[in-house]
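1. I would like the atomic coordinates for the input below:
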Amino acid sequence: MTVDWRRGGPDLPLMLEKGGAPLGEQVQDQLRAAIRDRRLAAGERLPSTRTLAELLGVSRGTVVEAYEQLVAEGYLESEVGSGTRVAAALTAGARETDAAPAVAPPEPPRIEVDFEYGIPDLRSVPLGDWSRALVEATRTLPTAELGDETPSGSRHLREVVTAYHRRVRSGFASPEGAVIVSGFRQGLTFALAALAGSGIRRIALEDPGPREHDVIARRAGLEAVPVRVDAEGVDVERLRASGARAALVTPAHQCPTGVALAPARRRDLIAWANEVDGVILEDDYDAEFRYDRQPVGSLQGLDPDRVIALGSVSKTLAPAIRLGWVLAPRRFVPGIVEEKRLSTRGAPALDQEALALLMESGRYDRHLRRMRDIYRARRDVLAAEVERAFGPGRLEGLAAGCHALLRLPDGASETAVAEAAAARGVRVNGLGRYRFGETDAATEADPLPPALVIGFGNVDEERIRRGIRVIDRIVRSLSPGTRR
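-> Have a look, this model is predicted:
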């Protein structure tokens, strides 16, 4: 899409050589070249003749004559009230490499129901509250804080986040142990690098677990090893046997199985960390959304010296608000801050202040309460539709969050079902996509029953019904003996 510059747009980098060819010819030649090379796109507005003349230090008449000549040649078009623009039909001199391919690639199927995991309801993002918070931040933020941020991030936001974590998640954190980052993945990257710098060489990851965490760990210089998840969460005995001194877990609502880490496993996991002088990284990604019982407290509150808690607003507000935090034991904070200092100048100060104000005002909690009701209603519709189509007991992980696990009939192919669903406008991922490394060898050596990960955060109730009915028809039509 052509950018519609207002009032002529930014300056043009035309360089005129005094004493060379006539100035008008130089203007024409350079504009022709810019249009042929597509540096100026079809329909793009040019500066007014007065503006360009002042920029180049030539008479306005010189620019007027140049524009008129290019209009006559078909390079430009001019209308009263619309200014001068690059002609919509470019000349034949345009670069052939920019020409459209002779055969257009086939259009991908249109996705009408998207069961992708991890996306909140984007239509319910409280943009009015966020806008008010930004206005208030702009009005009240001291000018001294408009420069580069302090290495750990906004003191105000660190105070608010740690108070929130203590109050809502039963954590034990202080502003001095908090680092503000641009989302969960950035925080994870910095924390893993700090662990590697402290001498930790191997980290255990849940299998199945969040995608690409093994890649992030290896980029930080750590060896990543899988540890299976069962009905009570990560298997701590297998963790002990792995030789790892760090473990990354999703204890409140395991991704993607949806199980909560059992109380005995929570205690055993903390004991393991103390046994090996290790560290637990807690991905607290959707703990605010619990439906069937009170929220489970953060692991970080059980042993703040052994747990690094990572959080963000990607699930509670929107991924576009790229703010998160790392709550770490004091001994790791300098390493995390140093990784941040060398990698980025930090998150925007106005956004950090706006989030602090939003959380302090109570509007953040009001939004969470509203979303809890919306997601509970969608979860109930999903459960009813799955039971109608597949029978009872097929849907798991419903106590919290915005996704659940749909167990397919024995012998069903996750891949075949997902591909057939996409062809019918329904996007869904198989459980195999969350296996460690997503390799055939991993899944064949340690297979899991076939299942689909159903994210319902950004899907309304009618689309949930439609998507499950499509999946039901596909499963019925495919041979149950199909192998993955």
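
2. from here on, contacts and neighbour counts on C-alpha atoms
-> Will do.

3. Name all residues that make contact with the residue nearest the centre of the chain.
-> For the chain, the residue nearest the mean C-alpha position is residue 319 (4.9 Å; Cα atoms, centre = their mean). Going by Cα atoms under 8 Å, 6 or more residues apart in numbering, residue 319 touches 119, 313.

4. so where does it fall, helix or strand?
-> Using DSSP states H and E, residue 319 sits in no helix or strand.

5. how about residue 190, secondary structure?
-> helix (DSSP: H, G, I helix; E, B strand; the rest coil).

6. how many other residues sit next to it?
-> By the criterion of other Cα atoms under 10 Å, residue 190 has 22 neighbours.

7. if we can go back for a sec, and the residue nearest to the centre of the chain, how close does it get to residue 313?
-> 7 Å (Cα to Cα, to the nearest Å).

8. Alongside the first, I'd like the structure of this one:
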Amino acid sequence: MAGRLAPGARLPATRLLAAELGVSRGVVVQAYQRLTDEGLADARTGSGTVVVQDAAVPPRPAADRRRTLHELRLPLSTPDGIDLNLSPGVPDLAAFPRAAWLRAERAVLDRVTSADLGYGDPGGAPRLRAGLVAWLARTRGVRADADDVLVCGGVAQGQTLLAQVLRARGEAAVAVEDPGSRGTRDQLAHWGVRTEPVPVDESGLLVGPLHATGLNTVLLTPAHQFPTGVVLAPDRRRDLLAWAAGEHRLVLEDDYDAEHRYDRAPVAAMQGSAPERVAYLGSVSKSLAPGMRLGWLIAPRGMQAELLAAKHASDLGSSALPQLVLAELLASGDYERHLRTVRTRQRARRDALLAGLRAHLPQARVRGVAAGLHLLVELPAGTDDVAFADRVRETGVLAHPLSWHRLLPGPPGLILGYAAHSPDRLTEAAHRIGRALQT
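-> Take a look at the predicted model:
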């Protein structure tokens, strides 16, 4: 049926095949009879048993996987004809600390026990949870114990677990920033959670419209809003915490790239101000590599049991060895040294892209603080940013139109990820974008 034997091919004589396989001839005779009964072979006098003409199943049409990935707008899918993928969310994968990872992995393997490689705690390896608590307390102001940490397969799985628990509690909708991550909205929708847009301005999420939604849960990116790049202002933070103090209220804090702040230390996580009102999400996707699928969720203690049960039902627990290696990197200081190196590289790349945009798109305005792995370029009023992104794509540059990440109407823009390319390539990208704007 797979076509390995062409129509008309003769099968071995039953005696020969029986001897070759070390079975009785009767077994082979029965097998050949079954093939004949199913119409896959034909016993012909003088010719033995042959494969019939119609035995091969028509091949399945080839799946266009690359097109599917592009339609999902995944940042790592690069269509044909694109040599500069500026999709947001792509880190500098060439900077992955291979030597440090290998040292840490060897150290882990030297002392790992059989128990460490078992199913273990579905919430994560104790050593990693302890290391994360110390790291996040020092760098992000997070308040938690090791038992509060749930290690998961990136922020995406953390959002999935939260969506499942919220649905089980009767919460069928979540307020989200607008503009905000299209991927997050799609993720929640896949798990049956509707999203309600709340506008974002220069100071972050508008808390008044959040009240107007009547919803109990909001998901936001306060340290570096995606995609505008603004930081939630202190007065908005206070207002949001006051909103969260209401009964059954919950803030989902996606701290997706706070480690990449170039002009000063990032603002502290909101979770430290209200641990029982904020579920904190983070990962190594922007600091190490998204392919590691390592993240963490620190939720209010009142929902931790449900989240742990959902995690166990999902996959029994995250891969043990990468967890232990990350714990070793945290303990040795290699993770922090890697971040310092990456921040220096990314600041140079951001500066190069900014300089290129000033030279080739002087009429465009760049929004956001000096942080993260992307820029938002606001385009002249009246520009169709989707059509413009298509023109840019014709020059070999892939970028996201801001409209992809909006539910409410607003100014047009282009989101440009810069982490994966050298400064000279980013200058070339800015030149092509400027050329496209002039056509």
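
9. ok, back up a step: what does the residue nearest to the centre of structure 1 align to in structure 2?
-> Using TM-score structural alignment, the partner of residue 319 of structure 1 in structure 2 is residue 290.

10. With residue 179 of structure 1 instead?
-> Under the alignment (TM-score structural alignment), residue 179 of structure 1 maps onto residue 150.

11. From what I see, that match and residue 306 are in contact.
-> No: applying Cα atoms under 8 Å as the test, residue 150 of structure 2 and residue 306 come out as separate, 11.4 Å apart.

12. Comparing the two, which shows the higher neighbour count?
-> Comparing residue 150 of structure 2 with residue 306 by other Cα under 10 Å, the one with more neighbours is residue 150, at 25 against 17.

13. coming back round to it: looks to me like the match of residue 179 of structure 1 is in a helix.
-> No: Residue 150 of structure 2: not assigned to a helix; according to three-state DSSP it is strand.

14. quick one, what contacts the closest residue to it other than its chain neighbours?
-> Nearest residue to residue 150 of structure 2, sequence neighbours excluded (Cα to Cα, 6 or more residues apart in numbering): residue 123, at 4.5 Å. For residue 123 of structure 2, the contact set (Cα under 8 Å, 6+ apart) comprises 149, 150, 151, 152, 308, 311, 317.

15. do residue 449 of structure 1 as well
-> Contacts of residue 449 of structure 1 by Cα under 8 Å, 6+ apart are 407, 408, 410.

16. Could you do residue 65 of structure 1 as well?
-> With Cα under 8 Å, 6+ apart, residue 65 of structure 1 has these contacts: residue 24.

17. Tell me the counterpart of it in structure 2.
-> Aligned partner of residue 65 of structure 1 by TM-score structural alignment: none.

18. for residue 373 of structure 1, same thing?
-> In structure 2, residue 373 of structure 1 lands on residue 344 (TM-score structural alignment).

19. tell me what the host helix or strand of that match is packed against?
-> Assigned by DSSP H and E, residue 344 of structure 2 belongs to helix 334-360. Here helix 334-360 of structure 2 touches helix 423-438, going by 3 or more Cα pairs under 8 Å, 6 or more residues apart in numbering; DSSP states H and E.

20. what stretch of structure 1 lies opposite the helix it packs on in the alignment?
-> Aligning helix 423-438 of structure 2 against structure 1 (TM-score structural alignment) gives residues 461-476.

21. The matching stretch against structure 2, how far on average?
-> Here the mean offset of stretch 461-476 of structure 1 against structure 2 after fitting is 0.8 Å, by mean Cα distance after the TM-score superposition for structure 1.

22. Which positions within that stretch qualify as buried?
-> Of the residues in stretch 461-476 of structure 1, those buried by neighbour count under the rule 16 or more other Cα atoms under 10 Å are 461, 463, 464, 465, 467, 468, 469, 470, 471, 472, 474, 475.

23. Surely the first one and residue 381 touch.
-> Same thing as residue 461 of structure 1. Yes: Residue 461 of structure 1 lies in contact with residue 381 (Cα under 8 Å); the separation is 6.5 Å.

24. Tell me who's in contact with the aligned residue in structure 2 for residue 364 of structure 1.
-> Here residue 364 of structure 1 is matched to residue 335 in structure 2, going by TM-score structural alignment. Residue 335 of structure 2 makes contact with residue 329, according to Cα under 8 Å, 6+ apart.

25. What ranges does the stretch 101-250 of structure 1 have for its strands?
-> 113-114, 178-181, 202-207, 223-230, 233-234, 246-249 (DSSP state E, counting those that start in this stretch).

26. before we move on, the earlier item: would you format the contacts of residue 123 of structure 2 as JSON lines with distance to residue 264 of structure 2 included?
-> Below are the contacts of residue 123 of structure 2 laid out as JSON lines (distance: Cα to Cα, whole Å):
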{"residue": "149", "distance to residue 264 of structure 2": "27"}
{"residue": "150", "distance to residue 264 of structure 2": "29"}
{"residue": "151", "distance to residue 264 of structure 2": "29"}
{"residue": "152", "distance to residue 264 of structure 2": "29"}
{"residue": "308", "distance to residue 264 of structure 2": "36"}
{"residue": "311", "distance to residue 264 of structure 2": "36"}
{"residue": "317", "distance to residue 264 of structure 2": "36"}
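
27. overlap between those and structure 1?
-> With both residues aligned by TM-score structural alignment, their matches' Cα atoms under 8 Å, the contacts of these that structure 1 also has are 149, 150, 151, 308.
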